[in-house]
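Undergrad: Fold the stuff below for me.
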Amino acid sequence: MAKKFITMFALASLAMSMTVPVGSIQPKTVQAAQITKSKYGFDKQFKFPKIWRGKWYSNNNFTPNPMNIHTSAINLPLTNEYIKVIKVGMVKGTKKYPWEMSSAWQEKNQNVLAKYLRASSKKLRGSKWIVLSPVQEKTTKNGNAFTVKTEKIAGKKYKVLFQSNPEDGLVTNQFFKTKSLTDKYSAYEFKNMKYSKVNPR
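TA: Model (predicted):
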């Protein structure tokens, strides 16, 4: 279930949010241009950029499996569970988003909601991050933020997938496209990124 995704870095996220003032970062959430309605408040499928797609490897204790990114879904590295990623709109027949619905409605539909994560965007520390968080929560603090950057390693350029707390942009994990790069550089700190000391890689 999608909630398992949140527990992967819950302790690190909590500790980081306590030590870094959120107001000092001032993340900007990018809203969907148009809002449509559906039974569960699903607006449309989110599509990951092509360079993001495929398997990404990490040596973090919370990622025993590769992070497999599909066009509009991911396999969670903790459980390898397939989760669809969407943009959120209003629930059909209401003027409410899923997080504004009653607890009874959320409980009734929890098995469906748990199969999805919602995507939003934030600018953190000068970079655009994609945030994946529970569909039924307005806040993104229980989610995880991701960005892909081109980094130079041993004189060659490689794509690196960074993961951070969505509140402060401090890197908690990083993924590489090959296991050999992961084994060599999983604990390496790139100079253009800021790293959390709470959840070492």
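Undergrad: all contacts plus neighbour counts: C-alpha atoms, from now on.
TA: OK.
Undergrad: Tell me the spacing between residue 7 and residue 142.
TA: Per CA to CA, to the nearest Å, residue 7 is found 9 Å from residue 142.
Undergrad: more crowded one of the two?
TA: residue 142 (22 against 15; other CA atoms under 10 Å).
Undergrad: from the middle of its chain, how far away would stretch 174-181 be?
TA: With CA atoms, centre = their mean, to the nearest Å as the basis, stretch 174-181 stands 18 Å off its chain's centre.
Undergrad: distance between the ends of that stretch?
TA: Span of stretch 174-181 from end to end, CA to CA: 11 Å.
Undergrad: in that stretch, what's buried?
TA: For stretch 174-181, a neighbour-count test (16 or more other CA atoms under 10 Å) marks 174, 175, 176, 177, 179 as buried.
Undergrad: which residues are contacting it?
TA: 55, 56, 57, 58, 159, 160, 161, 162, 163, 182, 186, 201 (CA atoms under 8 Å, 6 or more residues apart in numbering).
Undergrad: swap the cut-off to 6 Å and go again
TA: Contacts with stretch 174-181, where a contact means CA atoms under 6 Å, 6 or more residues apart in numbering, come from 56, 57, 58, 160, 161, 162, 163, 182.
Undergrad: By neighbours, which of the residues you listed wins?
TA: residue 58 (27 neighbours).
Undergrad: which residues sit in contact with that one?
TA: Residue 58 touches 175, 182, counting by CA under 6 Å, 6+ apart.
Undergrad: Let's compare: structure for the following, please.
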Amino acid sequence: MKRKKLITLLGAAAISLSAAVVGAAIKQPTPAQAASNKKSVKDKSFTFAKTWRTKWYSTYYLTPSPMEIYKTGLKSPWTGENVKTVMGVVPKTAKTMVVTPKKMHGDDWLILTPAGARNNADTHALTSKLEKLNGKKHRVIFEANPDNGKVINQFFKSEKLAKKYGNHHFKDMTYSEISPR
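TA: Have a look, this model is predicted:
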């Protein structure tokens, strides 16, 4: 009799144990579920300062269209596409630019790299400063080489300012010698 009870007890324990293992296995997310549970690009959005959020103009021939900066994205003057700006790693297929802060020549710069980029060919460095032009202060966005911080382009809030001061060298900035401006 004891033997039958022992076998029954062991059988019930084995069934309970296998049910627990199957239940635990069901609760484990698949790789696809795990990826979808990670924070989305939206959760990692980079927010531009309010002083940056507007349309910016340049006379530089490699930026034929104006740059429009939004709260968490921009209309690229280099490609004409609207892209999201994020911090961290994003899928290579997403239309995003990864933002990384960097200090160059004493200024704080934002390094913008297209998601999935393998080199710096499409990487841009931007900073914003108040500059005195003809006795008035104007905000200017400077674009520089992300490797050395030397300015290659500058953006203004109006086409008139861009045409008038597009080739102006500001004393507090370091300019590239091969700048095509």
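Undergrad: Among the buried residues of stretch 174-181 of the first structure, which one lies nearest to residue 115 of the first structure?
TA: residue 175 (23.4 Å; CA to CA).
Undergrad: Need the three-state assignment for that closest one.
TA: Secondary structure, DSSP: H, G, I helix; E, B strand; the rest coil: residue 175 of the first structure is strand.
Undergrad: From residue 110 of the second structure, how far off is the aligned partner of it in the second structure?
TA: Applying TM-score structural alignment, one finds that residue 175 of the first structure aligns to residue 155 in the second structure. Noted for residue 155 of the second structure: a distance of 15 Å to residue 110 of the second structure, by CA to CA.
Undergrad: follow-up on the earlier one: for residue 42 of the first structure, state which of the contacts of stretch 174-181 of the first structure is nearest.
TA: Within those, the smallest distance to residue 42 of the first structure is 24.7 Å, found for residue 163 (CA to CA).
Undergrad: Skipping its backbone neighbours, what lies nearest the closest one in space?
TA: If the residues on either side of it in the chain are set aside, residue 163 of the first structure comes closest to residue 146, at 4.6 Å by CA to CA, 6 or more residues apart in numbering.
Undergrad: What residues does the counterpart of that neighbour in the second structure make contact with?
TA: Matched to the second structure by TM-score structural alignment, residue 146 of the first structure sits across from residue 126. Listed by CA under 6 Å, 6+ apart, the contact partners of residue 126 of the second structure are 109, 110, 142, 143.
Undergrad: quick one: the longest helix anywhere in the first structure aligns where in the second structure?
TA: The longest helix of the first structure (DSSP state H) is helix 10-19. Helix 10-19 of the first structure corresponds to no residues in the second structure, going by TM-score structural alignment.
Undergrad: In terms of secondary structure, what does that helix contact?
TA: Using 3 or more CA pairs under 6 Å, 6 or more residues apart in numbering; DSSP states H and E as the contact test, no helix or strand touches helix 10-19 of the first structure.
Undergrad: Now for residue 144 of the second structure: which residues touch it?
TA: 125, 150, 151, 152.
Undergrad: Is it possible to get those residues out as JSON lines so that each row also shows neighbour count, secondary structure and distance to residue 73 of the second structure?
TA: Formatted as JSON lines, the contacts of residue 144 of the second structure follow (neighbours: other CA atoms under 10 Å; DSSP: H, G, I helix; E, B strand; the rest coil; distance: CA to CA, whole Å):
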{"residue": "125", "neighbour count": "26", "secondary structure": "strand", "distance to residue 73 of the second structure": "15"}
{"residue": "150", "neighbour count": "21", "secondary structure": "coil", "distance to residue 73 of the second structure": "24"}
{"residue": "151", "neighbour count": "21", "secondary structure": "strand", "distance to residue 73 of the second structure": "22"}
{"residue": "152", "neighbour count": "19", "secondary structure": "strand", "distance to residue 73 of the second structure": "22"}
